[in-house]
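Undergrad: here you go, sequence then predicted model.
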Amino acid sequence: MRLKKGLAGIVLLSLIGFAAAGCAGNKGNEGEASSSSSQSPTQSQESGSASSEAPTEKTIYTMGVEESKLIWGGSITKKLTEKTGVELKYDAVLGDLFQKWDIWLAASDYPDIIRLDNEHLQKYIDAGAVIPLDELIDQYGPNIKAKWGDSLNLLKHDDGHIYSLYSVNATKEAPANAKAGFVVQYDVLKEAGFPTIKTLDQLYDVVKAYAAKHPKIDGKDTIAFGAAMNSWTINVFFNNAGISAAGRPDHGNFVVEDSGDVHWNPVSNYTKDYYKFMNKLFNENLLDKEAFSMGEQELKAKMAQGRVLAAYAPSWFSNPPEASLRAAELLDRQYAHIPVYFNESVSDHSNAMTIANGGTHEWAITANAKNPEKIIKFFDYLFSDEGQILTQWGIEGVHYELKDGKRTQTAEWVKQKLADPDAIFKEGFRSEYTGQVTNWFSIGDGAKLADGDFATPITQESVRSEYDEKTLEVLDKYGISTWADLLPPVEKVPAYLWQLPPPSDSKFKVVDQKLDDLRRKTTSQIIMAKDDAEFEKLFAAFVASAKDIGLDMYEESFTKIWKDYLAEYNATLSK
């Protein structure tokens, strides 16, 4: 069922305001005593409070993660172990994450807890590699049920079982730390007189002028515009960028029309127009010459060096390089986050919000895990109000203090975060993501707990308190308080297409792989075209080849998935 199956819950939640590697199965549990239900705190479903009685025995569970900076042993994670008796042994995946997931599955050698996207989750379900969670949640998950409410059905698959958990979005508006996807260096804007930039042509003009005047930055070649195509990054820098410039909601590699018809975005006019922009950059030596061969870490490293003037780089991607720039006191090399469009007539609907954040970051318990009851109790604690405060706010007196009965980050902790970009990892505030950019099953920035206070410290005041003087200066030049002020109003969408499971038949999978191979083979050729005539010829040939592969069937399959979901959703709304 997945999303399309939990419609009664979706409607109710809408009405109440949106109230890895090398893990040899369960080896992380060797020598550890199993726990019973009495060893984990008992939470109240109404208040989300947890018992102060801590488990007497500790169990170590393995978890493969993508983020290499995650550690267990900071003040937050130590407190989690104290409260739940669970310790996670992080093992960072090196190389291609999707390939690693497949290798684990093929060898039946996966960690106790695994984070998957919905496509790989289905593979694991089909292989019996992950266990159903619904009965465990029913017995040991009062806080999970309380936070999800009737929308717990949202988590169910077609067989009626729940196999994964992720963050539920209880927020009513965009968080104060939301940012546009395109970024431009402060110094570029300063030299140009802090101009208004709304279009790709205006962005092109300012970076071209700056690059011509500053061909090198700190002895290294200036990169006017950065991008990366290796592995999954092609979806961000060569797909999502065009969708953003068109002001469309992020349905992944797809465009969903108002009619419900679904189209593969790589063959759309949005992609063609964006490729044309990149072709212009390439032919004037403004596009990174290594854009077609490098991936995530290489681009982040170049941005952290301060020599990438502009890029499409959403905050989840640009935040780490910016933290490094601040640590190196290269404040002028930080980035303004500006909405940029194909033209000034674009109507921006990109600032969309869904009810839940599943699809790519779903936590599951594998068949190798011993005593899964204890893992569910651990998850349940994370969903409790006490767990939310601990993982999002930290420890009282260290990370936050109470002022007039409200939680406020301490000045010392704010300074520590600004001085050390890895402080949030060291303290344990970061986990493997549990939906979009949320950690530890956050219920969302702007959401409130039972005590009436915010679930996370992300407010306009807290966001501004963490800005350095250079950022405040740039914001003042544009007459705004935070980068979120540049975004359009939030629009609620029933779901993102990428949150729905793709078709599972073998014919579809063959077409899917061939289309991906075609895109990867031809994208660089199109963008490197020497003139307009060659560009048009190559793009037309790409579209024709996609149709020959089976594009029509591919789009029809996704259209059916989307329309079936909407039909059920709308039918429930009308009841």
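TA: Arrived safely.
Undergrad: C-alpha from now on. contacts and neighbour counts both.
TA: Noted.
Undergrad: element containing the closest residue to Tyr163 other than its chain neighbours, please.
TA: Of all residues not flanking Tyr163 in the chain, Pro132 sits nearest, at 4.8 Å (Cα to Cα, 6 or more residues apart in numbering). For Pro132, there is no enclosing helix or strand under DSSP states H and E.
Undergrad: quick one: the helices in the stretch 1-150 of the chain, in order.
TA: For the stretch 1-150 of the chain, the helices defined by DSSP state H, counting those that start in this stretch cover 7-15, 75-84, 97-107, 118-126, 134-140, 142-148.
Undergrad: which strands or helices does the second one pack on?
TA: Under the contact criterion of 3 or more Cα pairs under 8 Å, 6 or more residues apart in numbering; DSSP states H and E, the helices and strands touching helix 75-84 comprise strand 86-92, helix 372-383, helix 423-427.
Undergrad: ok, the fourth one next?
TA: When contacts are defined as 3+ Cα pairs under 8 Å, 6+ apart, helix 118-126 sits against helix 97-107.
Undergrad: now do the buried residues in the helix it packs on.
TA: Leu97, Lys100, Trp101, Trp104, Leu105 (16 or more other Cα atoms under 10 Å).
Undergrad: so the fourth one is in contact with Tyr110, correct?
TA: Yes - at 5.0 Å, Trp104 and Tyr110 qualify as touching, with contact defined as Cα atoms under 8 Å.
Undergrad: show me the contacts for the residue lying closest to Asn29 once chain neighbours are set aside.
TA: Leaving aside its sequence neighbours, Asn29 sits nearest to Ile60 (Cα to Cα, 6+ apart; 5.4 Å). By Cα atoms under 8 Å, 6 or more residues apart in numbering, the contact list for Ile60 reads Gly28, Asn29, Glu32, Val86, Glu87, Leu88, Lys89.
Undergrad: in TSV: those residues, plus distance to Tyr496.
TA: Output for those, formatted as TSV (distance: Cα to Cα, whole Å):
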residue	distance to Tyr496
Gly28	36
Asn29	37
Glu32	41
Val86	33
Glu87	33
Leu88	31
Lys89	32
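Undergrad: closest to Gly149 out of those residues?
TA: Nearest to Gly149 out of the contacts of Ile60 is Val86 (Cα to Cα; 25.6 Å).
Undergrad: dropping in the other structure now:
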Amino acid sequence: MDWKKNAWLLSLLSALLLVLAACSDDSKETGSTDSGNDTTEESDNEENESNGEIHTYDFFDGSGPGEDINTSETTLGKMFEEETGVNFDIEHIVGDVNQKIGTMIASGEYPELLNAEQSTDAVIDAGGFIPLNDLLEEHAPNIMEMYGPYLEFMKRDDGNIYIIPSGASHGFVKPANLEQGGWWIKRDVLRELDYPQPETLDDYFDIIAEYTEANPQIDGANTIGFTALTHDWRFFALSNQPNHLAGYPNDGGIMVDTETLDVSVYGNKPETERWLEKLNEVNAAGLFDQEAFTQNYDEYLAKITSGRVVGFFDYRWQVGQALDTLYQDEDFYNDYMAFPVVFEEGIKDQYLDPVGFAASPGMGITTGTSEEDQVRIIKYLDHIAKEETQKLVTWGVEGETYEIEDDGRYYRTEEQIAETRNTEFRDEFGFSYFEWGWPRMNGLYPDGNAVEPPKQPEVATLMYDEGDKEFLEAYGIETFTELFSEPDERPWFPAWDTPIETGTPAQLYEQQLDDLMKRKYPEIIFADPGEFSTQWEAYLDEFEGLPYEEYEQVIQESVERKVEIAEKAAEAAE
């Protein structure tokens, strides 16, 4: 991002802070601990009210699978328990998250803290989350400061804030390694084919076809040319591609014209037809994974780590568990490299997210939680939002997981980098459980250090091992995101976080489209090429019966509202 963009962002943040400033016991007790110290007198007094008691609360995290654990079993969680007198029993999703949340809604029984993921709106509509406005104003100065520029975005139509999302942007920092979507190819494939650089969709699948033809088996098992993630709510990892291939960022199921702000769905557009026709062609060539529509999330990750998959599209944050495992493999050629593939030359890729704010999903306190426990939980979350705690969550402990130069710049040694990328260490320390999901900022700290260590130049330059350096040199780049274009400014980004009321035509469209895609995409992709047009028309006929215009209208209003807020902030800053 150039200096003008940085200036625009800083003006926006400053102005919003000024505008907002102008507007302005059922717990389980299990032991005792000493209270810690805080940076503010108010926080000191409030946190010391625990009287040495430990309060344990239930937290259901619907964002993904994981090991169920009490936060105090991690290094970070234990520190936070000692400082706040609170810990959480974390339960992760197993199976269908919508079904799990639906059961909670039907019974009216919730854990005290809940991340309902894509069912967030349903829980809000059912009255499952309490309004947080008063709690934030009275007990959460750190959250108010961190999310200050975005508080207006967090409010629902009734003016209430129900959830705290993870990720309040404070400046743009281009990552050294891809964190978002990309077209991944196994490094061994790239090496064998003399390091090709795919730019178009045809280029990408030509590489897969050439390698698979020459290597029909890998380690005695059939080679999988291209696999896809379609399980449960993660189906977007297959359905979002037309958007990306056409040069748009991850705004969800819609495209937004940057000039007119016009919103349109693309599930019925030529871009989607073009994408599905390509997959139909790929399948006919024997390159598409026949289990793509039946495998679950864990099976998908396991397949990637098996070494049999030549390529796939996905978001780094979603497939990170598999890629982290491969990174620790002694054979670095089993790892993958991502490329910013588009439909055709001349399209500017937009895989790197612009500065934006997703107001949903996030974590909220549920009804049925006593007032005393509400206060304890919000104070805990506020403790997480403190700058020094944020640095613990992202960088760790000085002298153990990072160092500080005399000029105040943070860095990691090669040994610390290796340790903090080790899955077992990350679990034990607590990075795996606290790094995302809780109140969290990204971008830059006030002292100029990057929030995320991999985005700190002093760390990025040391993160690359010999295998990384081989591929960086082969492609003539210094970082793996150098191949990706800088993101364009989009004040509404991301559009997919728009609150949609349960039972409305717009919400029905989302569910009906999901059902339609899961039913028809396999038929389209696995069809004989001669039947593609017939299958596409059958899908299109059903799509046209969906209330997509109502959905477009809801997103349109949200986009315009966000842009209006941004424009007012920019005007106030002048």
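TA: Here it is on my side, so go on. Keep in mind it's a predicted model, so treat the numbers as computed, not measured.
Undergrad: could I get the TM-score for this pair?
TA: The TM-score (TM-score structural alignment, normalised by the length of structure 2) is 0.87; 546 aligned residues with a Cα RMSD of 3.1 Å.
Undergrad: on that earlier part again, out of the helices and strands packed on helix 75-84 of structure 1, which is closest to Gln513 of structure 1?
TA: Among the helices and strands packed on helix 75-84 of structure 1, the nearest to Gln513 of structure 1 by Cα to Cα is strand 86-92 (26.7 Å).
Undergrad: make JSON lines out of the helices of the stretch 1-150 of structure 1 and add distance to Ala364 of structure 1.
TA: Shown next, in JSON lines, are the helices of the stretch 1-150 of structure 1 (distance: least, Cα to Cα, whole Å):
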{"stretch": "helix 7-15", "distance to Ala364 of structure 1": "21"}
{"stretch": "helix 75-84", "distance to Ala364 of structure 1": "18"}
{"stretch": "helix 97-107", "distance to Ala364 of structure 1": "13"}
{"stretch": "helix 118-126", "distance to Ala364 of structure 1": "8"}
{"stretch": "helix 134-140", "distance to Ala364 of structure 1": "12"}
{"stretch": "helix 142-148", "distance to Ala364 of structure 1": "14"}
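Undergrad: and those: which comes nearest Arg326 of structure 1?
TA: Closest to Arg326 of structure 1 of these is helix 75-84 (Cα to Cα; 24.2 Å).
Undergrad: mean deviation of the closest one from structure 2?
TA: Compared with structure 2 after fitting, helix 75-84 of structure 1 deviates on average by 1.5 Å (mean Cα distance after the TM-score superposition for structure 1).
Undergrad: tell me the angle of that helix relative to strand 86-92?
TA: Going by axes from the mean of the first three to the mean of the last three Cα atoms, to 10 degrees, helix 75-84 of structure 1 is angled at 140 degrees with respect to strand 86-92.
Undergrad: show me the contact partners of helix 75-84 of structure 1.
TA: So helix 75-84 of structure 1 is contacted by 39-41, 52-55, 58, 72, 86-87, 377-378, 381, 390-391, 394-395, 427-429 (Cα under 8 Å, 6+ apart).
Undergrad: show me which of those are buried.
TA: Among these, the ones that count as buried by 16+ other Cα under 10 Å are 39-41, 54-55, 58, 72, 86-87, 377-378, 381, 390-391, 394-395, 427-429.
Undergrad: hang on, the earlier thing: Glu290 of structure 1: which of the helices and strands packed on helix 75-84 of structure 1 is closest?
TA: With Cα to Cα as the measure, strand 86-92 is the member of the helices and strands packed on helix 75-84 of structure 1 nearest Glu290 of structure 1 (25.9 Å).
Undergrad: packing partners of that closest one?
TA: Contacts defined by 3+ Cα pairs under 8 Å, 6+ apart place strand 86-92 of structure 1 against strand 59-65, helix 75-84, helix 372-383.
Undergrad: what residues does it touch?
TA: With contact meaning Cα under 8 Å, 6+ apart, strand 86-92 of structure 1 is reached by 20-23, 28, 58-68, 70-72, 77, 80-81, 374-375, 378.
Undergrad: same question for stretch 555-574 of structure 1.
TA: Stretch 555-574 of structure 1 has contacts (Cα under 8 Å, 6+ apart) with 3-5, 7-8, 11, 260-264, 494, 497, 500, 502-503.
Undergrad: make it 10 Å
TA: Applying Cα atoms under 10 Å, 6 or more residues apart in numbering, the contact partners of stretch 555-574 of structure 1 are 1-12, 254, 256-257, 259-264, 494-497, 500-503, 508, 551, 553.
Undergrad: the residue nearest to Tyr163 of structure 1: neighbouring residues, count only.
TA: The local packing of Pro132 of structure 1 (other Cα atoms under 10 Å) involves 19 other residues.
Undergrad: circling back to that earlier point, and among the helices and strands packed on helix 75-84 of structure 1, the most buried is which?
TA: Mean neighbour count (mean count of other Cα atoms under 10 Å) peaks for helix 372-383 among those, with a mean of 24.
Undergrad: part of a strand, is Asp314 of structure 2?
TA: Yes - looking at Asp314 of structure 2 with DSSP: H, G, I helix; E, B strand; the rest coil, it is inside a strand.
Undergrad: so it makes contact with His244?
TA: No - using Cα atoms under 10 Å, Asp314 of structure 2 makes no contact with His244, being 11.2 Å away.
Undergrad: shared neighbours, the two?
TA: Joint contacts of Asp314 of structure 2 and His244 (Cα under 10 Å, 6+ apart) are Gly181, Gly182.
Undergrad: tell me the buried residues in stretch 323-331 of structure 1?
TA: Using 16+ other Cα under 10 Å as the test for burial, stretch 323-331 of structure 1 gives Ala323, Ser324, Leu325, Arg326, Ala327, Leu330, Leu331.
Undergrad: right, so of the helices of the stretch 1-150 of structure 1, which gets closest to Ser545 of structure 1?
TA: Taking Cα to Cα, helix 118-126 is the member of these nearest to Ser545 of structure 1, at 25.2 Å.
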